[in-house]
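Chemist: what follows is a predicted structure for the sequence shown.
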Amino acid sequence: MIPTDTLAHFAALLGPKGFTDDAEAIAPWLTDWRGRYHGAAAAMLSPASTAEVAACMALAAERGIALVPQGGNTSMVGGATPPDDGSALILSLRRMNSIRSISADDNLAVCEAGVILSVLHDAAAAIGRRFPLSLGAKGSATIGGLISTNAGGTQVLRHGTMRALVEGIEAVLPDGRIYDGLAALKKDNRGYDIKQLLIGAEGTIGIVTAASLRLVPAIADRAVGWVGVETPEQALSLLRLLEARLGDIVEGFEVIADDGLGHVLSHIPGTRCPIETRTPWHVLIEVDLPDIGSPSAAERLEAALAEGLADGLALDAAIAANDAQAEAFWRIRESLSEAERAQGPALQYDISVPVARMPAFMTEAAAAAQRAFPGTTASSFGHLGDGNVHFHVRAPKGTDDGPAWIAAQGQAINAFVHDAVVASGGSISAEHGIGQMKRGELARLASPAHLMSLRAIKAAFDPKGIMNPGKLVPMAGEG
């Protein structure tokens, strides 16, 4: 139990708007987005400024109290859920939701950690710019969480992950000191890159409070296409053709197995297949231009797809006639996770393999999983251009008790899939992080050098072990 006098000190620091120990107010934030992890916390701290975060962190360090940083609570791996023993407090960054500055001249936005991604999108659009990272949880995911997990999304092919979009960071370290690295310097050779250590650290070595983020020109002309293909190998060949013909204006290239499309059509009202032909695999493509010219984005995409059809790389294709239809195409992609949940119990994997090996992995790993675990079905979708596969193994039809099936089969299926990933030279986490869900598998599969480095960095920054305990970094002997 956390002493009542310590809770009183936090309450005095933050006031009634920044401190609550009301169980009903805290309850929604004790469970992860998927509902797999459930924690306990005596209080939730909600600082409104970096100074208040620093004061909370200093008090936590003095008293040896663990803190779990939390943004939109959209973690897919239980990375923002407190321990179930009540030993930690939640530190919510949601009140720190100001865009401190935004400039079209600098192509830069300085945002606090609690800014919701869609709010940043709107602010950038208002000045003729955009922040080129988007994902299904854009209406609730926060900038601090996206940085702490090095989020990816559907535009990594052209613009990279959060690592490529963060120009500077402000953070509070585990002893309460403030790291002010917001300056967007193109050249800075003062030793270790603290900014890059904090990106993807999942709140285990510090609390990101603000960031300088790179903006790009707004889209003046776009084209969105849906293509049916026979195999993922054909999809990769089509991507290479598009890159050769169109260059870096190809912003999105998503590959979806037909059963995944079928789940969306079955469970998401108002959706329909964009092409007349139901093919084994589908590709969603977006091409974006910063200005309006001739040929248009649609004309360029149409010419390239016509070549792909002539070369036998595609079976059918359609190009959205307007923005509404383009958004309808994208809605299918963004609804895949929701449709999978509605379909029934499943184990979901966010993994990456080298791009050249991704087509074979998508088909061979699915077939192997179905053979190894009779009655299951497996398929995938993902960002083909950057090798990120969202691979799902679904429970046998008629499984009523999903948690019981996961408890009985989960560990074996996890090991099977992750072993296949490692055998293909890949990573067991592409864009969702490690959290608590994958920590044991990281310990089992990572090299000794990798584990030693993670533990050494954690120990150097957080010797008391009070930053987001139980996440990312495996303990010695774990695995």
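Modeler: Arrived safely.

Chemist: switch to C-alpha atoms for all contacts and neighbour counts from now on
Modeler: Will do.

Chemist: for the host helix or strand of residue 341, buried residues please.
Modeler: Using DSSP states H and E, residue 341 sits within helix 336-343. Using 16 or more other Cα atoms under 10 Å as the test for burial, helix 336-343 gives 336, 337, 339, 340, 343.

Chemist: could those go into TSV alongside distance to residue 32?
Modeler: Formatted as TSV, the buried residues of helix 336-343 follow (distance: Cα to Cα, whole Å):
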residue	distance to residue 32
336	19
337	15
339	19
340	17
343	20
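
Chemist: which residues touch the helix holding residue 341?
Modeler: By Cα atoms under 8 Å, 6 or more residues apart in numbering, the surrounding residues in contact with helix 336-343 are 260, 261, 263, 264, 266, 267, 268, 346.

Chemist: ok, stretch 409-427 next?
Modeler: Applying Cα under 8 Å, 6+ apart, the contact partners of stretch 409-427 are 347, 351-354, 357, 361, 365, 369, 373, 428, 441, 445.

Chemist: use this one as the comparison:
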Amino acid sequence: MHNFLSLCKSAIGEEHVLLEAVQQAAYLQDWRQRATGKALAVLRPANTEQVAHLVRLCAQFQIPIVPQGGNTGLVLGSIPDQSGNAVVLSLQRLNQIRAIDTANSTMTVDAGCLLAQIQNAADEQNLLFPLSLASEGSCTIGGNLSTNAGGTAVLRYGNMRELCLGLEVVTAQGEIWHGLRGLRKDNTGYDLRDLLIGAEGTLGIITAAVLKLYPKPLSYGTAFIRLNSIQAAVRLLTLAKQHCHTSISGFELINQLSLQLVHQHFPQLQRVFTEASPFYVLLELSSSDTEQATYQQLEQLITNALNAQIIEDAVIANSLAQAKNCWALRESISAAQAKEGKNIKHDISLPISRIADFVTETDLALQQAFPDCRMVTFGHLGDGNLHYNVSPPSDANHDQFLIHQNQINRLVHDKTHQFGGSISAEHGIGTLKKEELLRYKSTVELTMMRNIKRALDPQNIMNPGKII
């Protein structure tokens, strides 16, 4: 190993080969601080050529590689295991915006660029990069691509697979695939881009990407809405699509406990309603029309929903500050739940038509099996993605409750599968859901995935032990 590490130091500089525990600590612990791995070294290359050089060294010495961006993942996909045999290859130094092509509406960026950095660069050109996540100040675009991240604007713009036109990738053999093509049509064989997106670094290392940009909306309309059931929320979504389909840029579901925890742990955020309801929807329209026209469209939708007795009440934001407060309430749910204590998270997707029945049936099953457990249900109802989280009873010992995690996961995932859904909508599989994947994927699917893995990474050095 001494020879390997010496060669790494020669390739990228001794100061960027981290060997001491104190230097490695931030790279080895997962975002939720539930697991910590061990690494032979943390390697911090500065460009694609250095990444390729390091991968060739790892292939030569048969050293496993764990690619890592901002390390904000939630499924233990970006940290190494406990063996200490792998290196963490951090892409944080690959953080340059290479080019912005306003005529083509694209931006070419390094994989280590922060999502917020890309959003701001687009904004400076009066354009929009629409991916929006609570972790946008710390997550990187490479990580977003590796997990096919979604966020709050998928209903309008799609997830990362739809937001990316081209990739630059270092293969498991240390070769560079120069696929940074800003083409919206390229029917020249297998779509390698889509294969690499969502692969969580198991097939290659994404080092750069060509991203789609959009015209920046000229106006927004934001409403916070009270509803008495999740069925009503689905009816409201159907109504909104009928009347405002091209304008809907956000449709977020929030249950009562989710909002209650936010008010409890972030009292500085202004309450929208004094009266509680079982569910809420945060609805956003965005348009190239005038503010008045967008406001009128939103107001008419609310009026129609009230007349149809779909909703109980609604507040339309009358200022940017009010709109930001509404979004802060939504985006603070995960942080509020973390302050409340430990919980069991599920990132699932379902056909929108089946979400209400799933929630009703699964809530009941969980209450019967684990009395007084608390449901923190929220997420991107517009694209069928729920963050369906189970918290301990208010007076329970959280560590004792987590003993039931496998049982709860099985119940929730079995129900998800029963209703035609997926056990991972946007967080990925990592190691956390690896065994669960074996339960729900068909033998044919798993065989195809394993064959692809063996073909592209025959030495099994690219993030081994993740996904399959």
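Modeler: Yep, that arrived. Predicted model, so just to flag it, every value in this text is computed and none were measured.

Chemist: where along the stretch 351-479 of the first structure do the strands fall?
Modeler: Taking DSSP state E, counting those that start in this stretch to define them, one finds strands in the stretch 351-479 of the first structure at 377-383, 388-394.

Chemist: could you export these as JSON lines, including distance to residue 413 of the first structure and mean neighbour count?
Modeler: JSON lines is the format used below for these (distance: least, Cα to Cα, whole Å; neighbours: other Cα atoms under 10 Å):
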{"stretch": "strand 377-383", "distance to residue 413 of the first structure": "11", "mean neighbour count": "23"}
{"stretch": "strand 388-394", "distance to residue 413 of the first structure": "8", "mean neighbour count": "23"}
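
Chemist: between those strands, which gets nearest to residue 10 of the first structure?
Modeler: strand 388-394 (40.8 Å; Cα to Cα).

Chemist: what's the mean deviation for the closest one versus the second structure?
Modeler: Taking mean Cα distance after the TM-score superposition for the first structure, the mean distance separating strand 388-394 of the first structure from the aligned residues in the second structure is 0.8 Å.

Chemist: go on, stretch 118-126 of the first structure?
Modeler: Relative to the second structure, stretch 118-126 of the first structure is 0.5 Å off (mean Cα distance after the TM-score superposition for the first structure).

Chemist: ok, residues contacting that stretch?
Modeler: 99, 102, 130, 131, 138, 139, 140, 215, 218.

Chemist: please identify which of the residues you listed is nearest to residue 243 of the first structure.
Modeler: Residue 243 of the first structure lies nearest to residue 218 out of the contacts of stretch 118-126 of the first structure, by Cα to Cα, at 21.0 Å.

Chemist: quick one: contacts for the alignment partner in the first structure of residue 81 of the second structure?
Modeler: Aligned against the first structure by TM-score structural alignment, residue 81 of the second structure finds its counterpart in residue 83. Shown in contact with residue 83 of the first structure (Cα under 8 Å, 6+ apart): 38, 39, 40, 41, 469, 470.

Chemist: hmm, 7 Å instead?
Modeler: 39, 40 (Cα atoms under 7 Å, 6 or more residues apart in numbering).

Chemist: what are the boundaries of the strands in the stretch 101-250 of the second structure?
Modeler: 106-110, 127-128, 164-171, 176-179, 204-212, 214-215, 219-227, 248-255.

Chemist: trace residue 451 of the second structure over to the first structure, please.
Modeler: Match for residue 451 of the second structure (TM-score structural alignment): residue 456.

Chemist: picking that back up, report the two of the contacts of stretch 118-126 of the first structure separated the most.
Modeler: Greatest spatial distance among the contacts of stretch 118-126 of the first structure (Cα to Cα): 140 and 218, at 22.4 Å.

Chemist: what distance do you get for the counterpart of residue 110 of the first structure in the second structure to residue 403 of the second structure?
Modeler: Applying TM-score structural alignment, one finds that residue 110 of the first structure aligns to residue 108 in the second structure. Counting by Cα to Cα, to the nearest Å, the separation of residue 108 of the second structure from residue 403 of the second structure is 46 Å.

Chemist: so between the two, which is more surrounded?
Modeler: Set side by side, residue 108 of the second structure and residue 403 show more neighbours around residue 108, with 24 against 10, by other Cα atoms under 10 Å.

Chemist: excluding chain neighbours, what is closest to the more buried one?
Modeler: In space, and not counting its chain neighbours, residue 108 of the second structure is closest to residue 210: 4.3 Å by Cα to Cα, 6 or more residues apart in numbering.

Chemist: who touches that neighbour in this structure?
Modeler: Residue 210 of the second structure makes contact with 106, 107, 108, 109, 164, 165, 166, 167, 180, 181, 182 under the criterion Cα under 7 Å, 6+ apart.

Chemist: just among these, which is most surrounded?
Modeler: residue 167 (28 neighbours).

Chemist: next up, the contacts around that one.
Modeler: Neighbouring residues of residue 167 of the second structure by Cα under 7 Å, 6+ apart: 179, 180, 193, 206, 208, 209, 210.

Chemist: mind running it again at 10 Å?
Modeler: 108-111, 145, 177-182, 192-194, 196-197, 206-211 (Cα atoms under 10 Å, 6 or more residues apart in numbering).

Chemist: now residue 106 of the second structure
Modeler: Here residue 106 of the second structure is in contact with 99-100, 122, 127, 129, 163-165, 182-183, 209-214 (criterion: Cα under 10 Å, 6+ apart).
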